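**Student:** Predicted model follows, preceded by the sequence.
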Amino acid sequence: MAERKTQIVVVGGGAGGLELVRRLGARYGRKRHDIILIDRNLTHIWKPLLHEVAAGSLDANLDEVGYGGHAARWGYRFFNGSLESIDREARTITMAPLVDAEGFEVIGRHSIRYDYLVVAVGGISNDFGVPGVREHALFLEQRSQADRFRQRLLSLCLRANHQHQTGNPDARVKIAIVGGGATGVELAAELYNAAKALRTYGLEVFDDTKLEVTLLEAGPRILPQLDAPLAETAKQQLTKLGVDVRDATQVTRIDAGLVHTADGATVEADLIVWAAGVKGADELATMSDLELNRLNQFIVRPTLQTTRDDRIYALGDCASCLLPGAERPVPPRAQSAHQMASLIFENLVRAQEGRPLKDFSYHDHGSLVSLSRFSTVGSLMGNLVGGRMFVEGTIARMVYLSLYRMHLIAIHGWVKGVALILIGHVNQIVRPRLKLH
């Protein structure tokens, strides 16, 4: 009789989940373990890059990671599908039916057993109950949404270019971005970078002067994760580009092509992007009896185990981890997911060996915000700089780019990671600056 393998199931192939299955596969292989990754998509793209995909500055086809090939390389299995429910008593998860683009069922509803389960499904944008957001705004939570935004953006730019050529000098492309965090700020700057390049790619009379971007932030200032002087530097740079930055402006309703604010004003927009806040997906509330907070995030202990089941862990944007002595949970950031994946890997090893688990310790390495090729601002923290150091310009840009390189190494290992970094430098020279399809 074949030996029963220890089955570790990771749901969600984002930065944390993909790194975790690589490390598990590299350590255990398939002899006595069955490591399974489940994701509703077939490929992975690093979420902090989605604003570049949306603006056309990055070709996701060249930077995405195919889960199937990655699984073959690192000794785990990949299942394409969506998690529907968790049965803690039976230690099984139920997968929703897999349906193709034409609506035909490829694989019916089925169950997968687990010995250990890690939920790393990420989060979605928090609409805060504002009417019209889900109906009229676009989001940048996954690649398909970034692709949709880019296609609509290009169509609008082509239309404006044609209108200028046919006698309408006032034609503009108007974009409203709700949320002055990193995603909203980086997207605003990247749009101007793309607009400056469009004339080179066949739009003879279109450039950044034909673009009107309004950035709306409900809080007192944009980029609340940065110190006030850095946030002000970023605001000045955006304003210089042409962005209409409106602090302390709360959105109350969104209609088709129109954003309403609490002060009674309206903002006309051909495209509306919602980039304000993060919460867990709505379906998590009915998926199991695991404890959730008011934002639909799994509440986890310092070991990153869920409060009601020692065999179920959660990490990243779908997890809420309030560490002892902390006033707020660990922030939903890429560096948090990376650190959580590292601890869960170690705790899964310890759990199987009967050793005590370790508690999570979050290390804030700082925040960096890219304003495309125009500038980069942020702060670095830790022993490397002896506390906190404000950075901007070339140095900040170099550190910002290094974050993606570290991500490549985390999910591919040193050999292939370094090779992909070198290939990336070559691609910057040989491939077009914009993706126009």
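**Tutor:** Done, it's in. Being a predicted model, the structure only gives us computed values, none of them experimental. Numbers count the residues shown, from 1 in each chain.
**Student:** C-alpha from now on. contacts and neighbour counts both.
**Tutor:** Will do.
**Student:** For the helix of greatest length in the chain, buried residues please.
**Tutor:** The residue-count maximum for a helix in the chain (DSSP state H) belongs to helix 143-165. By neighbour count on 16 or more other Cα atoms under 10 Å, the buried set for helix 143-165 is 143, 145-147, 149-151, 153-154, 156-164.
**Student:** who touches that helix?
**Tutor:** Applying Cα atoms under 8 Å, 6 or more residues apart in numbering, the contact partners of helix 143-165 are 45, 50-51, 53-56, 60, 138-140, 169-173, 203-206, 210, 270-271, 436-437.
**Student:** try stretch 236-250
**Tutor:** Stretch 236-250 is contacted by residues 188-189, 192, 212-222, 235, 261-263, 371, 375 when judged by Cα under 8 Å, 6+ apart.
**Student:** Could you do stretch 22-35 as well?
**Tutor:** Stretch 22-35 is contacted from outside by 3-10, 21, 71, 74-77, 345, 411-412, using Cα under 8 Å, 6+ apart.
**Student:** Name the residue closest to the centre of the chain, please.
**Tutor:** Here the mean C-alpha position of the chain is nearest to the C-alpha of residue 47 (Cα atoms, centre = their mean), at a distance of 2.9 Å.
**Student:** you'd agree that one is up against residue 142?
**Tutor:** Yes: counting by Cα atoms under 8 Å, residue 142 is a contact partner of residue 47 at 7.2 Å.
**Student:** those helices in the chain, which residues are they?
**Tutor:** With helices called from DSSP H, the chain shows them at 15-28, 50-55, 60-63, 67-74, 133-136, 143-165, 182-198, 228-241, 334-353, 394-412, 414-430.
**Student:** putting a second one here so we can go through both:
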Amino acid sequence: MANTLSKKIIIVGGGAGGLELAAKLGRRFGRETVFLIDKEHDHIWKPSLHEVAAGTLDIHREGLSYFMLARDCHFTFLPGEMLALDRDKREISLAPVVGPDHEEVFPARSVEYDYLVLCVGSQTNFFGTKGADEYAVALDSTAQAERFRLKLLNELISTHKRAQKGLDDDLCISIVGGGATGVELAAELLEASADLHFYGVNTPGHTQQRAVRITLMEGADRILSALPEKVSASAHALLVQRGVRVQTGVRVAEIGKHVIIDAEGKEYPSDLCVWAAGIKAPAFLCHVGLPVNRLNQLIVDAYLRTEDPNIWAIGDCAQAPWGDSGTYLPARAQVAHQQASYLYRRFSQELRGRPPQQHPFQFKDYGSLVSVGQSRGVGSLMGVLVGRSWFVKGVLARGMYMSLHLMHHMAVLGWVRTFTLALGRLLSKRAAPRVKLH
């Protein structure tokens, strides 16, 4: 595992791209060369957060410990949140890590680097919408997903507080944003609410479970507007068929405690609101001295490099050119996956004392898949061999969607560990409740 140049690679952010890069480099060059920094202690595949929010996935079973991954993949994990960057000294500053009782576990530190890769992901963009910070829930992290799940559970098992307010007994859930996250959350909530009555979650004095009404609100003229129209239409039909109220062409202007108001002044009842209408990179990137765009994303060239030749950025926090099209790469997991593989090859060459690869990063779009419940999905697969796209739906699309998660685990853990992990989770699900109610 030794390398000839004794360089130190610091990777900030343990999401899909950052963790895959750290695992691949760590297995080849060792923990004295490869360092991963993240403010969380556990990794979860971000596209799974809508399942955590609905209670159909238990984060305590799904999460992977960074410390365990560092041991198995031979990189060094440094817990902490990046605060600042000193390009002259080639070092980054980390905030202190505190425990549950606010005791200091790790002090504030500075970490030197030879090469720095920033892959700190993205967070929800409220676009300055009035009341969104206070009344809408985002799904950027496991903590936020768990927060929504507990709020949902509390609403379902609450006493007569709604009746005392003179409101009907239906629970109105609003999802602002008809992209993949919004669509998948709506479908997952349907799955969860259909099973709740098996666990005795009923409103006091009623023999039936409390009705759940889900409204998906999208500002464009169709949901999944970034995907082909056939995918959008199929997802729309599936959601409506299963009871979701889909509202397109609705631009949200204000969010209140129990209401959403659109730009035309129309009001929509809402007990719980999830915001899934846009993303931006973390704000601290605006203060590291590197060029960013209006979404706080670091501007990188075709080689994924910032204006500093020793700093790269990948994933949602980077604005990377999409070939010669004049557009930029979308914020998707497969982009981060391919970028991690590209940088792995680039650093491998240099750490072995060879000239690094000279060709720019080229993204291959293999299509998009969207989960519309536990047994259904829709998607468009790009026929890279035959030059056309294939539309898939139903159980086949759902199975392919699930395989994306397994591919991520394989990149990090290898196929043997991934197989045993998948088998163990399959068996444990047969003994676990369908919806987590604790």
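**Tutor:** Alright, I've got the coordinates. Treat the numbers as computed from the prediction; the structure is a model and nothing was measured.
**Student:** follow-up on the earlier one: quick check: which of the helices of structure 1 is buried the most?
**Tutor:** The highest mean neighbour count among those, using mean count of other Cα atoms under 10 Å, belongs to helix 50-55: a mean of 26.
**Student:** Against structure 2, what's the mean shift for it, could you check?
**Tutor:** Its matched residues in structure 2 lie on average 0.4 Å from helix 50-55 of structure 1 after superposition (mean Cα distance after the TM-score superposition for structure 1).
**Student:** and that helix, what does it pack onto?
**Tutor:** helix 143-165, helix 182-198 (3 or more Cα pairs under 8 Å, 6 or more residues apart in numbering; DSSP states H and E).
**Student:** Next, the contact list for the residue nearest to the centre of structure 1, please.
**Tutor:** By Cα under 8 Å, 6+ apart, residue 47 of structure 1 lies in contact with 14-15, 141-142.
**Student:** ok, and the most crowded of the residues you listed?
**Tutor:** Ranked by neighbour count (other Cα atoms under 10 Å), those have residue 15 at the top, with 25 neighbours.
**Student:** need the helices of structure 1 in a markdown table with distance to residue 106 of structure 1, can you?
**Tutor:** Below are the helices of structure 1 laid out as a markdown table (distance: least, Cα to Cα, whole Å):
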| stretch | distance to residue 106 of structure 1 |
| --- | --- |
| helix 15-28 | 24 |
| helix 50-55 | 29 |
| helix 60-63 | 25 |
| helix 67-74 | 17 |
| helix 133-136 | 28 |
| helix 143-165 | 20 |
| helix 182-198 | 35 |
| helix 228-241 | 47 |
| helix 334-353 | 31 |
| helix 394-412 | 29 |
| helix 414-430 | 33 |
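**Student:** if we compare those helices, which one ends up closest to residue 288 of structure 1?
**Tutor:** helix 15-28 (20.0 Å; Cα to Cα).
**Student:** mean shift of that closest one relative to structure 2?
**Tutor:** Helix 15-28 of structure 1 sits 0.7 Å off on average (mean Cα distance after the TM-score superposition for structure 1).
**Student:** Centre of the chain to that helix, how far?
**Tutor:** Centroid separation for helix 15-28 of structure 1 versus its chain: 19 Å, with Cα atoms, centre = their mean, to the nearest Å.
**Student:** Could you do stretch 153-170 of structure 2 as well?
**Tutor:** Counting by Cα atoms, centre = their mean, stretch 153-170 of structure 2 comes out at 31 Å from the chain centroid.
**Student:** go on, stretch 7-27 of structure 2?
**Tutor:** 17 Å.
**Student:** same check, this time on stretch 53-69 of structure 2
**Tutor:** With Cα atoms, centre = their mean, you get 13 Å for stretch 53-69 of structure 2.
**Student:** And residue 257 of structure 2, how close does it get to residue 277 of structure 2?
**Tutor:** 19 Å (Cα to Cα, to the nearest Å).
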